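Student: Build me a structure from this.
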Amino acid sequence: MSEPVHAIRNIGPKSVEGFARAGLHNAEDVREIGADAAYARLIASGTRPHFIGYYALVLGLQGRHWNDIDPEEKAALRLRFDAIVGGSKPDHPSALEAELDRLGVVDRPGR
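Tutor: Okay, the predicted model is just below:
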């Protein structure tokens, strides 16, 4: 029997909906792909990025409490979080971005 996502330390029952929206329906799914890929999927599926939520997931997968983090580790995780958030732009522009692009307001590199 598989464990629910909130069986992972630091992941509360309220987060289950976001994980499900990201296609992560149990703790094994999250453990299999790891914290970075799981968090990228959460963001891509509409979860707002939040650094504490990210490092709580990382530490939870290690079996650690969310505030069991030293400054050096936190700084390293911040770099990983920023890379994930920076690389998680949706494939399709929002309605506002599409309209701005249509009007020629958005400058897109490579166009």
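
Student: rest of the way, CA atoms for contacts and neighbours
Tutor: Fine.

Student: so how far is I84 from R78?
Tutor: Remark: distance between R78 and I84 (Cα to Cα, to the nearest Å) = 10 Å.

Student: Following up with a second sequence; could you model it the same way so I can compare the two?
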Amino acid sequence: MSTPVSSIRNLGPAYETACAEAGINSAEELRALGADEAYARLLRAGSKPHFIGYYVLVMALQNRPWNDCQGEEKKALRKRFDAIKAKSFDKELSAFEQMMDRIGVRAAP
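Tutor: Purely as a prediction, here's the structure:
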């Protein structure tokens, strides 16, 4: 029997719906994928990238409060988030569009 994604601390019905749209249908499956692969799947399924959503997932899979992420750990997670986001989106953009996104000139899709 599978356990709902929303049974994981910090993850509610909206996160469960987003996971289902990404083909992640249980807490067990989410844990097996890990935060980075699961978040990449969420992005590929159409979820908008948001750093807080990513680190909430990381904290949830560690059974920690969502706001427990601070200092150097948060900085390291930001780098991981940026890498996941880049892999999910930048390959579809030209080098010029990527540069415009990085400096905030072009509105993100």
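
Student: So which of R78 and I84 of structure 1 has more stuff around it?
Tutor: Shown here are R78 of structure 1 and I84; by other Cα atoms under 10 Å, I84 has more neighbours (19 against 16).

Student: quick one: contacts of the longest helix along structure 1?
Tutor: Identified as the longest helix of structure 1 according to DSSP state H is helix 27-44. Contact with helix 27-44 of structure 1 is made by 2-8, 18-19, 21-22, 24, 49, 54, 57-58, 61, 80-81, 84-85, 88-90, as judged by Cα atoms under 8 Å, 6 or more residues apart in numbering.

Student: so of those residues, which ones are in helices?
Tutor: G18, F19, R21, Y54, L57, V58, L61, R80, F81, I84, V85.

Student: hang on, isn't the third one packed against S15?
Tutor: No: R21 of structure 1 sits out of contact with S15 when judged by Cα atoms under 8 Å, with a separation of 10.1 Å.

Student: circling back to that earlier point, just the buried ones among the ones in helices among the contacts of helix 27-44 of structure 1, please.
Tutor: In these, burial by neighbour count holds for G18, F19, Y54, L57, V58, L61, R80, F81, I84, V85, counting by 16 or more other Cα atoms under 10 Å.
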